[in-house]
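# Predicted coordinates and the sequence they were generated for:
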Amino acid sequence: MLPVELILLLLSPVFLCCVILEWRFAVLRRQNWYHWRDTLANATLALLHQGADMLALLLLMPFFYWLHQYRLFTIELTAVNLLLAFILQDFLYYWFHRGSHHIRWFWASHVAHHSSRLMNFSTAFRQSLTYPISGMWLFWLPMILIGYEPTLVFAVVAVNLAFQFFVHTQAIGRLGWLEYLFNTPSHHRVHHACNDIYLDRNFGGVLIIWDRLFGTFVPEQADEPCRYGITDDFNSTNPLTITFYEWQRMWREARQTGRQHSLWQILVKMPAKLKYNPAAKTPE
C-alpha cells in the first residue's frame, strides 16, 4: 500500500469519531448540519475517490520515478528539508486549488466537493474520482523535479489533505492568532460559501498566508452568514450525478459546437457564476 493511502487509512478512525461527535453536537444544539442521504453520498464518494487515486498512483508511479532521475538536486531527508517540502507542497496546493476554481477542466472534478448545501466533517469526504483524469497530480511534479522523492511527495500531499478534514465544520469558531497563519474552519467556511462576497476565496490548504499574499483572502463576516453549495440550482445526493455533473455539461456544450476555438473555451473558460438562489433546497 502506498503511503498516501496508508496515512489516510490510519487516520480514518479519527475522522469517523469526529463525524459522530459533530453530529451529536449538532443534535444537542438543534442544528440541521447533517442529512443522512448527504452523508451517505459523501462516504460513497470518498471510497470511489480513494480507489481511483490508488489506481492512478500505481499506474503513474513509474513515470514519477523516471522523471525523478532528471531532478535538479539530491535532497536528503532532514527535518529542515521535510519542513520545506510541507511549505512548498502547500504553496503548490494553493495554485492547484485556485486553478480548480478558474479553469473549467479542473473545476469539473472539484465541483463535486462544493456541491453539497451542507457543511460538516463528512463534507471533507465529498471528493471526485476524476481528479486523476483532470490532472491534480501535475501540480506535484515540480517537487519531484526539484529533487524530492516521489513517495515522500505524496505522503506530504496526504498529510496536507488530512489536515483539511478538520476545517470542514461549523462547530468551531474563530481561533485567535492562528487565523493569521493557518487555514481554519472559519476561513474554510468562507471558501465553501456561495455568497457573492465569498465566492472563490480562501484557497489555502494548511496555510492561509498564500491567500493573504495573493489577494484572495476574505474573512468570515458576522453579518453575512455562509450559504453553502454551488451557485447552480444543483441538489443531488446521487454519487454518480455529483461526480459527472460538470463533465456532462461540458460534453453537451462540446457536441453543440464544431469550432476548435469554442471547444477550447468549453474546456478552459469558466461559465459565469450565478447569484445564490435562496429557493434551492438542501437534501432531505
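Nice, thanks for sending it over. Residues are numbered from 1 along each chain as shown.
# contacts, neighbours, all on C-alpha from now
Will do.
# Show me where the stretch 51-200 of the chain has its helices.
Using DSSP state H, counting those that start in this stretch, the helices of the stretch 51-200 of the chain run over 79-102, 104-114, 131-134, 141-146, 150-165, 185-192.
# if I read this right, residue 233 contacts residue 275, doesn't it?
No. Shown here, residue 233 and residue 275 do not form a contact pair, counting by CA atoms under 8 Å, at 10.2 Å.
# what's near enough to touch residue 130?
49, 52, 109, 243 (CA atoms under 8 Å, 6 or more residues apart in numbering).
# Equivalent analysis for residue 267, please.
Going by CA under 8 Å, 6+ apart, residue 267 touches 103-105, 250.
# okay if I get the helices of the stretch 51-200 of the chain as TSV plus distance to residue 66 and mean neighbour count?
Formatted as TSV, these follow (distance: least, CA to CA, whole Å; neighbours: other CA atoms under 10 Å):
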stretch	distance to residue 66	mean neighbour count
helix 79-102	20	17
helix 104-114	25	24
helix 131-134	19	17
helix 141-146	10	18
helix 150-165	10	19
helix 185-192	36	24
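# looking at the ones you listed, which is closest to residue 219?
For the helices of the stretch 51-200 of the chain, proximity to residue 219 was assessed by CA to CA; helix 185-192 is nearest, at 6.3 Å.
# angle of the closest one against helix 150-165?
Interaxial angle, helix 185-192 versus helix 150-165 (axes from the mean of the first three to the mean of the last three CA atoms, to 10 degrees): 100 degrees.
# So which residues make contact with helix 185-192?
With contacts defined as CA under 8 Å, 6+ apart, helix 185-192 is touched by 114, 119, 166-170, 172-174, 179, 198-203, 218-220, 226, 228-229.
# what do you get if the cut-off is 6 Å, keeping everything else the same?
For helix 185-192, the external contacting residues (CA atoms under 6 Å, 6 or more residues apart in numbering) are 167-169, 174, 198, 201-202, 220, 228.
# Ok, stretch 50-62 next?
Under the contact criterion CA under 6 Å, 6+ apart, stretch 50-62 has outside partners residue 129.
# one more structure, for comparison:
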Amino acid sequence: MSFTAELSQLMAAVLGREPTLNEMILIPMVPLFVAGYLVEWSSFRLNSGGWGTAQGKPFYLREVIANFSLGTAYYASSAIMNILYVAAVFAFVWEHRIHTIPISFGTVILAFFVQEFCYYCYHRTSHRVRWFWTQHVSHHSGEIMNMSTAARQSILNGIVGTWIFYAPAVFIGFNPDLILGLLGANLAFQWFVHTESVGKLHHWIEWWINTPSNHRVHHGRNSAYIDKNYGGVIMLYDHLFGTYQIEHEKVRYGIRQQIKSHNFLVLNVHEFIDMLRDVAAPGRFNERLKHIWKPPEWTRADHNPIHTWPVKGEHPSAQKPKDTF
C-alpha cells in the first residue's frame, strides 16, 4: 500500500469518512506549520534575546495563543461543515456540471490559474462585502505578524458560504477534488508568507509571487495598504485588476476598528453580531439591509455603528471608504 493510500485510510478512520484532497494536503502539513513557526520564533529569540512578551512584539504570547486557538477551531468547524452540507453542495454541482474537463498536466496548470482567480474573487469580496468580512475579519484583527497569524481563521466559513466562490469552477467541469486540493495547497503556501523574518526579495519575484513582503502589505491598516495584494500564490490578478502595492513603509497590522480582545469566541463572532445589530437598529428597512452587502466601513445616516465589544478606531483620515468591488 502506498503512503498516500495509508494516509487516506488513517484520516478516514479519524474523520469517520473519506478525507477530501484539501484535507489530505492541509492536515498533514500541520507539523510543518508548527515547525516553521518554531524556527521563526527561535531565530527571533536568538537575535533579540527576548520572548516578545510586550504587545506589538512579533511573538506576543496572548496573541499567539489566540491565533492557534482560532486555527484549531477552524479545522474542526471545517470538518463539521463538510459533513453537514459543503461536500454535498460540491457533489451536487459536479453532478450538474456543463462539461467534464479531464485531468492532465495541462488542465492541472489551467486549474491552478482558475483556482487562483476564484481565490482572488473570494478574497477581494471578503474585504468589500460585510457579510463575507464577518468571517475574514478574525484573520486581519491580529496586531502582530508571524506564522501563527496564518492560523487566524474563522468558524464562520461554512456558515457565510465561502464555498460559493469555487462552485463555478466545478460547474464548468473542473473536478472538485482538484480545485479544493489546489486551494489547500494555496492555503498551505500562505502559512509561510505570514512573517517579518524575510525581507524583500528580487523585484521580479515580488512582482509575480505572493511573498512575505507582499502579504505584509495586505495585512496593513496603513492608508496606502488597505485592500491591496489579494493573491494567494501569485500576484497576477492584483496586477490585472489594479490592487497591487509594494511595501514602502512600516506596516501597522490590524483593522481600522480594532477589536480589543483575545477571547476566542469574541474574535470569531464580533463582526457578525455587530452586523446583525446594525441591521436590526431603527431605520428604513432597505437602508438597514445594506449593512449586509455594503463594505465594512459603510454607515447609514442617523445611525452610529454598533460595537458590542470595545474597539479602537482609526482617525477618519486614515480610512479609504469606497462602495464598489
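Sure, I can see it. Being a predicted model, the structure only gives us computed values, none of them experimental.
# if we can go back for a sec, will you turn the helices of the stretch 51-200 of the first structure into TSV that also has distance to residue 12 of the first structure?
As requested, those are exported to TSV (distance: least, CA to CA, whole Å):
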stretch	distance to residue 12 of the first structure
helix 79-102	21
helix 104-114	18
helix 131-134	21
helix 141-146	27
helix 150-165	9
helix 185-192	20
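# And those: which comes nearest residue 263 of the first structure?
It's helix 104-114; of the helices of the stretch 51-200 of the first structure, that one is closest to residue 263 of the first structure (CA to CA) at 11.6 Å.
# and that closest one, how far from the second structure on average?
Its matched residues in the second structure lie on average 0.4 Å from helix 104-114 of the first structure after superposition (mean CA distance after the TM-score superposition for the first structure).
# re earlier: which of the contacts of helix 185-192 of the first structure are buried? Put it as a PyMOL command.
Command for PyMOL that selects the buried part of the contacts of helix 185-192 of the first structure, burial taken from 16 or more other CA atoms under 10 Å:
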select buried, resi 167+168+169+198+201+202+220+228
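# Closest one of the contacts of helix 185-192 of the first structure to residue 84 of the first structure?
residue 202 (21.8 Å).
# before we move on, back to that, right, so of the helices of the stretch 51-200 of the first structure, which gets closest to residue 43 of the first structure?
Nearest of those (CA to CA): helix 104-114, 12.1 Å.
# and that closest one, which stretch of the second structure?
Mapping helix 104-114 of the first structure onto the second structure (TM-score structural alignment) gives residues 130-140.
# centre of the chain versus the matching stretch, how much separation?
In terms of CA atoms, centre = their mean, to the nearest Å, the centre of stretch 130-140 of the second structure is found 8 Å from the chain centre.
# For burial, what's the neighbour tally of whichever residue in the second structure pairs up with residue 171 of the first structure?
Matched across to the second structure, residue 171 of the first structure falls on residue 197, judged by TM-score structural alignment. Close neighbours of residue 197 of the second structure, defined as other CA atoms under 10 Å, add up to 16.
# Need the nearest residue in space to residue 197 of the second structure, chain neighbours excluded.
residue 40 (6.9 Å; CA to CA, 6 or more residues apart in numbering).
# What's the match for the one you found in the first structure?
Under the alignment (TM-score structural alignment), residue 40 of the second structure maps onto residue 22 of the first structure.
# which stretch of helix or strand covers that match?
Taking DSSP states H and E as the definition, one finds residue 22 of the first structure inside helix 3-28.
# In terms of secondary structure, what does that helix contact?
helix 150-165 (3 or more CA pairs under 6 Å, 6 or more residues apart in numbering; DSSP states H and E).
# how far off helix 3-28 does the helix it packs on point, in degrees?
Going by the same axes, to 10 degrees, helix 150-165 of the first structure makes 0 degrees with helix 3-28.
# what's the mean gap between helix 150-165 of the first structure and the aligned bit of the second structure?
By mean CA distance after the TM-score superposition for the first structure, the fitted helix 150-165 of the first structure averages 1.1 Å away from its aligned residues in the second structure.
# And for that helix, what's in contact with it?
Taking CA under 6 Å, 6+ apart as the rule, helix 150-165 of the first structure contacts 3-4, 124, 144.
# can you give me the offset of that helix from its chain's centre?
13 Å.
# do the same with stretch 212-226 of the first structure
18 Å.
# Likewise for stretch 230-247 of the second structure?
15 Å.
# in the first structure, what residues pair with that stretch?
Matched against the first structure by TM-score structural alignment, stretch 230-247 of the second structure falls on residues 203-220.
# Give me the residues contacting the matching stretch.
94, 97-98, 181-183, 190, 201-202.
# Buried by neighbour count: which residues of that stretch qualify?
For stretch 203-220 of the first structure, by 16+ other CA under 10 Å, it's 203-211, 216-220.
# How about stretch 36-47 of the first structure?
Under the neighbour-count criterion of 16+ other CA under 10 Å, stretch 36-47 of the first structure has 38-47 buried.
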